[in-house]
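> Fold the following for me, if possible:
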Amino acid sequence: MVHFVGAGPGAPDLITLRGAERLKKADVVIYAGSLVNPVLLGLCSAQCRIFNSAEMTLEQVLSTMEQAEREQKQTVRLHTGDPCLYGAIQEQMDALKKRGIPYTLTPGVSSFCGAAAAVEGEYTLPGISQTVIITRMAGRTPVPERENIASLAEHGATMVIFLSASLLDGLQEALLQGAYTQQTPAALVYKATWPEEKVVRCPLGELAQAGRDHGISKTALVLVGDFLSGDYTRSRLYAPDFSTEFRRASE
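Take a look at the predicted model:
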């Protein structure tokens, strides 16, 4: 059996209980070495064989899984954050299906959740934004043209941008072609939840320069939107004059 496990955003105590148990019982672990906190490998047994997928191709990863399956071993494929976001797990699952190898999925805490905690913010504020766009800038890996940053920025919604800290000049330019302005609040969150976490807030018009000033060019999320401004409308759900299934409005 192969278990795909979300490692969480970085802090070792943010892996799920299920994910931690999978690691403790694993015979083989293939982990995303460029992003997963290696402290988590301390949960593995002394007999566990550990492979760093940052140094492997997909074919090598699959070959390792197949060998473990022939030996009737339990394999954990440990991905950063939640593997459903930029985890490249679909191609692995499809290959395992073709090979008749069973697998499970254990979700994890995504770094976009860790970034919200880092800025002490709520992405979906009443009267500000009820939509979160999670995306990335086109680079060596392309994105569909219909999903280019400028088009998505036209919504003016909360945006969380992955894998783009090395492209801040182009990202800033593209974002400003949408509904945002030079003064729209933005933040760079470097290594959310790690001990070296860093948060840099700035107006969108200064985003690229802020990255240069603080030496942030990788392993960071870009947050954009008025949710960072501190202005919002009080939630109706908890308003005294708002009735719900569980509470009657006061007169």
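> CA atoms for contacts and neighbours, from now on please.
Will do.
> Surely His3 is in a helix?
No: per DSSP: H, G, I helix; E, B strand; the rest coil, His3 lies outside any helix segment and is strand.
> what's the neighbour count on it?
20 (other C-alpha atoms under 10 Å).
> Okay, it and Cys44: tell me how far apart.
The gap separating His3 from Cys44 is 14 Å, by C-alpha to C-alpha, to the nearest Å.
> what's the answer for Leu152, then?
As judged by C-alpha to C-alpha, Leu152 and Cys44 stand 42 Å apart.
> With Gln209 instead?
Gln209 is 42 Å from Cys44, where distance means C-alpha to C-alpha.
> Neighbour count: these two, which is higher?
Higher neighbour count among Gln209 and Cys44: Cys44, with 20 against 15, using other C-alpha under 10 Å.
> my guess is that one meets Gly19, correct?
No: counting by C-alpha atoms under 8 Å, Cys44 stays clear of Gly19, with 11.4 Å between them.
> What is the end-to-end distance of stretch 220-233?
The straight-line separation of the ends of stretch 220-233 (C-alpha to C-alpha) is 29 Å.
> what comes up buried for that stretch?
Ala220, Leu221, Val222, Leu223, Val224, Gly225, Asp226, Phe227, Leu228 (16 or more other C-alpha atoms under 10 Å).
> mind listing what the fourth one touches?
Spelled out, it's Leu223. Leu223 sits next to Thr158, Met159, Val160, Ile161, Ala186, Ala187, Leu188, Val189 when contact means C-alpha atoms under 8 Å, 6 or more residues apart in numbering.
> Which residue ranges of this protein form strands?
Counting by DSSP state E, the chain has strands at residues 2-6, 28-31, 49-52, 75-79, 103-106, 132-136, 158-162, 185-190, 198-203, 220-224.
> Buried deepest among the ones you listed, which one?
strand 75-79 (a mean of 28; mean count of other C-alpha atoms under 10 Å).
> name the helices or strands packed onto that strand?
Contact analysis of strand 75-79 by 3 or more C-alpha pairs under 8 Å, 6 or more residues apart in numbering; DSSP states H and E lists strand 2-6, strand 28-31, helix 58-70 as its packing neighbours.
> again, 7 Å this time
On a contact count with 3 or more C-alpha pairs under 7 Å, 6 or more residues apart in numbering; DSSP states H and E, strand 75-79 meets strand 2-6, strand 28-31.
> and that strand, how far out from the chain's middle?
Centre-to-centre, strand 75-79 and its host chain are 17 Å apart (C-alpha atoms, centre = their mean, to the nearest Å).
> Residues touching it, excluding its own?
Contact with strand 75-79 is made by 1-7, 22-23, 26-32, 36, 65, 68, 87, as judged by C-alpha atoms under 7 Å, 6 or more residues apart in numbering.
> same question, stretch 18-30
If you take C-alpha under 7 Å, 6+ apart as the criterion, stretch 18-30 is touched by 5-6, 43-45, 48-53, 73-78, 106.
> Now show me the structure for the sequence below, then we'll compare the two:
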Amino acid sequence: MIHFVGAGPGDPELITLKGRSLLEQADIVIYAGSLVSKAHLDYCKQSCERYDSAGMTLEEVMEVAIRGDREGKSVVRLHTGDPTIYGAIREQMDFLKQNRVEYTVVPGVSSFTASCAAIKREFTVPDVSQTVIITRLEGRTPVPELESLEKLASHRASMAIFLSVGDIERVVEKLAEGYGSRDVPVAVVYKATWSEQKIISGTLEDIAQKVRDAKIDRFAQILVGYFIEGEYGRSLLYHPEFTHGYRQGTE
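Here you go, the predicted structure:
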């Protein structure tokens, strides 16, 4: 059996209990070495085969995984964060289907939620935003035209932007066009939950220079929106006058 496991954003304690258990039982682990904390490998048994996929192709990864499955071994494909977000797992799963290999997917803590936790904020707050947009700037990997940053920013929803801090100036220009303002709160979180985590706060007006001054050009989340700073409404869920299935509100 092949198990796709989300390792979480960095802190090895943020893997799920199920993910940790599968690691402890694994005979083969193929891990994303450029992104996953090596501390996770400390929980593998001594006999476990370890493969760093940073320098491997899809075909090479699948060859190791399928060989292990056919030998009756438990194989863990360890991805950073949550494997369902920018994890490139669809092509791996399709490859396994074509070869009639069974697999499971174990979710993990994504860097976008870890980053929001790091700045001690909530993406969805009343009267501000009830929507979170997870996206990226187009680069060598294209983005559909309808999903361009400026079009998404025009919704003024909370945004979490992956894989884009290396081109922060272009990110800012597109966001400013969409928002129609540069007075929009931004937080850039470098390596959320790692020991070297850094948080850079500002607005679309000044964030690019702050990020350059901090020499951050990768491994960072860009969080954008008025959920970061500004007024918001009180939640009805705990409002004394609000009635729901578990509590009668006061008049």
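> As JSON lines, the helices and strands packed on strand 75-79 of the first structure with distance to Leu204 of the first structure would be great.
Shown next, in JSON lines, are these (distance: least, C-alpha to C-alpha, whole Å):
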{"stretch": "strand 2-6", "distance to Leu204 of the first structure": "31"}
{"stretch": "strand 28-31", "distance to Leu204 of the first structure": "35"}
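> Quick check, Leu160 of the second structure in contact with Phe112.
That one is not Leu; residue 160 of the second structure is Ala. Yes: counting by C-alpha atoms under 7 Å, Ala160 of the second structure does reach Phe112; the two are 6.1 Å apart.
> any common contacting residues for these two?
Taking C-alpha under 7 Å, 6+ apart as the criterion, Ala160 of the second structure and Phe112 both touch Gln221.
> I'd like the strands of the first structure as a markdown table, with distance to Ala239 of the first structure appended.
A markdown table is the format used below for these (distance: least, C-alpha to C-alpha, whole Å):
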| stretch | distance to Ala239 of the first structure |
| --- | --- |
| strand 2-6 | 37 |
| strand 28-31 | 46 |
| strand 49-52 | 51 |
| strand 75-79 | 41 |
| strand 103-106 | 37 |
| strand 132-136 | 24 |
| strand 158-162 | 24 |
| strand 185-190 | 28 |
| strand 198-203 | 31 |
| strand 220-224 | 28 |
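> For Asp13 of the first structure, find the nearest of those.
strand 2-6 (12.5 Å; C-alpha to C-alpha).
> That closest one packs against which elements?
For strand 2-6 of the first structure, the packing partners by 3+ C-alpha pairs under 7 Å, 6+ apart come out as strand 75-79, strand 103-106.
> please redo it, this time with the cut-off set to 10 Å
helix 17-25, strand 28-31, helix 58-70, strand 75-79, helix 90-99, strand 103-106 (3 or more C-alpha pairs under 10 Å, 6 or more residues apart in numbering; DSSP states H and E).
> Just the buried positions in the third one, please.
Along helix 58-70 of the first structure, the positions that meet the burial threshold by neighbour count (16+ other C-alpha under 10 Å) are Val61, Leu62, Thr64, Met65, Glu66, Ala68, Glu69.
> who are the neighbours in contact with the fifth one?
Same thing as Glu66 of the first structure. Glu66 of the first structure sits next to Met1, Val2, Gln60, Gln72, Lys73, Thr75, Leu96, Arg99, Gly100, Ile101 when contact means C-alpha atoms under 10 Å, 6 or more residues apart in numbering.
> Pick the one among those residues closest to Pro195 of the first structure.
Pro195 of the first structure lies nearest to Thr75 out of these, by C-alpha to C-alpha, at 28.6 Å.
> what's the counterpart of that closest one in the second structure?
Residue correspondence to the second structure (TM-score structural alignment): Thr75 of the first structure is matched to Val75.
> Compute the number of surrounding residues for the nearest residue to Glu231 of the second structure once chain neighbours are set aside.
Nearest residue to Glu231 of the second structure, sequence neighbours excluded (C-alpha to C-alpha, 6 or more residues apart in numbering): Val128, at 8.0 Å. Look at Val128 of the second structure: counted by other C-alpha under 10 Å, it has 18 neighbours.
> who's in contact with Val128 of the second structure?
Arg156, Ala157, Ser158, Gly225, Tyr226, Phe227, Gly230, Glu231, Tyr232, Gly233.
> Give the equivalent position in the first structure for it.
Checking TM-score structural alignment: Val128 of the second structure goes with Ile128.
> Quick check: its match vs Glu122 of the first structure, distance?
In terms of C-alpha to C-alpha, Ile128 of the first structure sits 11 Å off from Glu122 of the first structure.
> go on, Met93 of the first structure?
Look at Met93 of the first structure and Glu122 of the first structure: by C-alpha to C-alpha, they are 33 Å apart.
> Looking at those two, which is more packed in?
Shown here are Met93 of the first structure and Glu122; by other C-alpha under 10 Å, Met93 has more neighbours (19 against 14).
> contacting residues around the nearest residue to that one once chain neighbours are set aside?
Counting by C-alpha to C-alpha, 6+ apart, Met93 of the first structure lies nearest to Tyr103, which is 7.7 Å off, once chain neighbours are set aside. Contacts for Tyr103 of the first structure were tallied using C-alpha under 10 Å, 6+ apart; they are Met1, Val2, His3, Phe4, Gln74, Thr75, Val76, Arg77, Met93, Leu96, Lys97.
> Relative to Thr219 of the first structure, how far out is the second one?
In this view, Val2 of the first structure and Thr219 of the first structure are 27 Å apart by C-alpha to C-alpha.
> just to revisit the earlier point, from Asp217 of the second structure, how far off is the match of Thr75 of the first structure?
From Val75 of the second structure to Asp217 of the second structure the distance is 33 Å (C-alpha to C-alpha).
> what do you get for Glu102 of the second structure?
38 Å.
> on that earlier part again, I'd like the buried residues of stretch 220-233 of the first structure as JSON lines, with distance to Pro12 of the first structure appended.
Shown next, in JSON lines, are these (distance: C-alpha to C-alpha, whole Å):
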{"residue": "Ala220", "distance to Pro12 of the first structure": "18"}
{"residue": "Leu221", "distance to Pro12 of the first structure": "19"}
{"residue": "Val222", "distance to Pro12 of the first structure": "23"}
{"residue": "Leu223", "distance to Pro12 of the first structure": "23"}
{"residue": "Val224", "distance to Pro12 of the first structure": "27"}
{"residue": "Gly225", "distance to Pro12 of the first structure": "29"}
{"residue": "Asp226", "distance to Pro12 of the first structure": "31"}
{"residue": "Phe227", "distance to Pro12 of the first structure": "28"}
{"residue": "Leu228", "distance to Pro12 of the first structure": "27"}
